[in-house]
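Asks: I'd like to go over a predicted model; first the sequence, then the structure.
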Amino acid sequence: MSARVEEIRLNLGHIELAAHVFGPVDGLPVIALHGWLDNANSFARLAPRLLGLRIVALDLAGHGYSQHRPVGASYHLADYVHDVLRVAEQMGWARFGLLGHSLGAVISVQLAGALPERISHLALIDGVIPPTAGEQEAAERLGMALQAQLRSDGKRKSVYPTIEQGVQARMKGMVAVSCEAAELLAERGLMPVPGGYSWRSDSRLTLPSPVRLSEAQAMAFTQRIQCPSCLVVAEQGLLARHTTLLEQLPFEQVVLPGGHHLHLNDEHGATLVADCFNRFFGFA
């Protein structure tokens, strides 16, 4: 197993993104997309274990070392999808695979459903569709989002006196991770500020979405996917309890022990996910 990693920056015209690159130059092209408030180090344990792939693991806009979106812009799913497509164009990849965790899995499904002819493989970890809402909730949701945007003006980020305290805060986040996982994310996520350290991620990422798809709209993306698709469901993750959703998906599904970040929390989980995906990509 080679852990060799290349750091690159990709100027997409409208934004500049940072990324880690793994694997042989002639490997099967794959773009890896991390989860909400994570960064490219989400794949630090998994990517070196994946065989035969040329992996570009992005810091999504507003995360890690990538730029934040301009003032007045938002972080809509369609904007992330556009970013990924621009990355593929810059890499010269007419057809490529997607490896996504959580939010990254949602983005991957959206792109694979929107432009199925561009995607060769779809490898997902504990994520498929975004949170959905009924049509009758649209106005109320927009109002809630607008109020949250106004309240966020001038709001300061949390400052942690030490890196260790920043890591502990990430361990206890909305989705808990192991200490080792939090340390890996902190390598690209924490930055020095007066008084200590803050997380680099754009604070606007925590604002509520002004628009949500209906369940029918979200599922329509899964039905348009044409490429081989494999979904890893974490036994103690976020998807396992959504049995009705899982039964509707036209994907190969593998249930593995571990939590939502099973590919990052420890070496054993990373190995289990890698074994699954190496078989899926045909390099086992």
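Replies: Received it, and whenever you're ready, just let me know what you need.
Asks: Could you use CA atoms for every contact and neighbour count after this?
Replies: OK.
Asks: what sits against H14?
Replies: For H14, no residue meets the contact criterion (Cα atoms under 8 Å, 6 or more residues apart in numbering).
Asks: er, G237 actually
Replies: Each residue near G237 by Cα under 8 Å, 6+ apart is listed here: 126, 258-261.
Asks: Secondary structure element for A105, which one?
Replies: Under the criterion of DSSP states H and E, A105 resides in helix 103-114.
Asks: Which strands and helices lie in contact with that helix?
Replies: strand 28-33, helix 77-91, strand 96-101, strand 119-125, helix 215-224 (3 or more Cα pairs under 8 Å, 6 or more residues apart in numbering; DSSP states H and E).
Asks: Which residues outside that helix are in contact with it?
Replies: Helix 103-114 has contacts (Cα under 8 Å, 6+ apart) with 32-36, 77, 80-81, 98-100, 118-119, 122-130, 220-226.
Asks: for stretch 243-256, same thing?
Replies: 222-223, 228-235, 239, 272-273, 276.
Asks: In helices, which of those residues fall?
Replies: Residues of the contacts of stretch 243-256 located in helices (DSSP state H): 222-223, 272-273, 276.
Asks: Of these, grab the buried ones for PyMOL.
Replies: Selecting only the buried entries of those in PyMOL, with 16 or more other Cα atoms under 10 Å as the criterion:
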select buried, resi 222+272+273+276
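Asks: export the ones in helices among the contacts of stretch 243-256 to CSV and tack on distance to E89?
Replies: Output for those, formatted as CSV (distance: Cα to Cα, whole Å):
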residue, distance to E89
T222, 23
Q223, 25
L272, 32
V273, 28
C276, 28
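Asks: okay, now the one to match up with it:
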Amino acid sequence: MTAVPLPHTLIGHGPHHVIAVHGWFADRGAYERMLPDLDLDAFTYAFVDLRGYGEARDLPGRHTTTEGGADLLATADALGWDRFSLIGHSMGGCIVQRVLTLAPERVRRLVGIAPVPASGVPMPPEQWELFAGAADLPENRAAIIDITTSGVRPRAWVARMLAQSLGRSDVKAFRAWLDSWALEDFHEEIAGLPLPVRVFVCELDQALTGEFLRGTWLRHYPNATAVDLPATGHYPMEESPLQLISAIEEFLGEDDGEG
């Protein structure tokens, strides 16, 4: 299937171009709480909707990380961006790495927020049943939100996150994406790439733990560093947006010899 530019929100006028990709549970609205406080003089951000989500909810596709990576490149091309940095949350962290298998020379820096590694996410049978059933069962989605925030968030917040997930994703696409980001392993294609990488580890996330992320991301990339986000679950854009913005933009703003 032909790669296509993805629907997106474009903000900022800075020289450093950044594409941000949402996770499995949300569309680009996942980043809404960050938008008012981004540095729009230093950066230009494009927040995209993957196929099956938001404005791309009815866009047909295979819903694979490979397809998603190609669509991100098509989006950069449509924006006229030759070089750019990438931010990926959760599933989006896996998808942005696919860009590195297609055009590594175009990526300046890579940020993973509670990110799925290129080696996938092995799950025991009961966990797989929970995740696989989340497409059709709202109670499964709610349980996953609860588990990945250690059960400490208000019930109303969990309900709001659930409603957003149900309202902004296509059921069939949601289920198809799981097979790709959880089961595929392409880490040998990206292992050893020298670009700067920053991984955000969320203390309350019981699924993508610090041990798991350090054992994958930090082993895959020689120039990767991890930042711990205390008292934060799987959704730091919601739970600690200001802390996240500061740490991301500090990393992206480090001198790499480009304007």
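Replies: Looks like it came in fine. These numbers come from a predicted model, not from an experiment.
Asks: so what number do they get for TM-score?
Replies: Once the chains are laid over each other, their TM-score by TM-score structural alignment, normalised by the length of the second structure reads 0.73; 226 aligned residues with a Cα RMSD of 3.3 Å.
Asks: closest to A57 of the first structure among the contacts of stretch 243-256 of the first structure?
Replies: Closest approach between the contacts of stretch 243-256 of the first structure and A57 of the first structure, by Cα to Cα: V273, at 16.3 Å.
Asks: re the thing from before, what's the farthest-apart pair in the contacts of stretch 243-256 of the first structure?
Replies: Within the contacts of stretch 243-256 of the first structure, Q223 and L272 form the most distant pair, 27.6 Å apart (Cα to Cα).
Asks: which among the contacts of stretch 243-256 of the first structure gets closest to S178 of the first structure?
Replies: A234 (15.0 Å).
Asks: What's that closest one aligned with over in the second structure?
Replies: Superposed on the second structure with TM-score structural alignment, A234 of the first structure falls opposite C202.
Asks: how close does that match get to R109 of the second structure?
Replies: 20 Å (Cα to Cα, to the nearest Å).
Asks: more crowded one of the two?
Replies: Neighbours around C202 of the second structure and R109, counted as other Cα atoms under 10 Å, are more numerous at C202. The numbers are 26 against 21.
Asks: from memory the more buried one sits against P230, does it?
Replies: Yes. Counting by Cα atoms under 8 Å, P230 is a contact partner of C202 of the second structure at 6.6 Å.
Asks: before we move on, back to that, ok now do the match of A234 of the first structure, which residues does it touch?
Replies: Neighbours of C202 of the second structure in contact, by Cα under 8 Å, 6+ apart: 114, 209-210, 228-234, 236.
Asks: for A46 of the second structure, same thing?
Replies: With contact set as Cα under 8 Å, 6+ apart, A46 of the second structure has these partners: 8-11, 17-20.
Asks: which stretches of the stretch 151-284 of the first structure form strands?
Replies: For the stretch 151-284 of the first structure, strands defined by DSSP state E, counting those that start in this stretch occupy the ranges 190-193, 196-199, 229-236, 252-259.
Asks: Looking at those, which is nearest to R170 of the first structure?
Replies: R170 of the first structure lies closest, by Cα to Cα, to one member of those: strand 196-199, at 9.4 Å.
Asks: by contact count, what packs against that closest one?
Replies: helix 163-171, strand 190-193.
Asks: In contact with the residue at minimal distance from the centre of the second structure, which residues?
Replies: A centroid search over the second structure (Cα atoms, centre = their mean) returns H89, at 2.2 Å, as the residue closest to the centre. Taking Cα under 8 Å, 6+ apart, we find H89 of the second structure in contact with 21-23, 112-115.
Asks: Looking at those, which is nearest P138 of the second structure?
Replies: Relative to P138 of the second structure, and with distances defined as Cα to Cα, the nearest of these is G23, at 17.0 Å.
Asks: ok, the closest one to I248 of the second structure distance?
Replies: Taking Cα to Cα, one finds G23 of the second structure at 17 Å from I248 of the second structure.
Asks: can you check A224 of the second structure too?
Replies: Distance of A224 of the second structure to I248 of the second structure, computed by Cα to Cα: 13 Å.
Asks: Check G14 of the second structure too.
Replies: From G14 of the second structure to I248 of the second structure the distance is 15 Å (Cα to Cα).
Asks: These two: which is more packed in?
Replies: Shown here are G14 of the second structure and I248; by other Cα under 10 Å, I248 has more neighbours (21 against 15).
Asks: What lines up with that one in the first structure?
Replies: Using TM-score structural alignment, I248 of the second structure lines up with F277 in the first structure.
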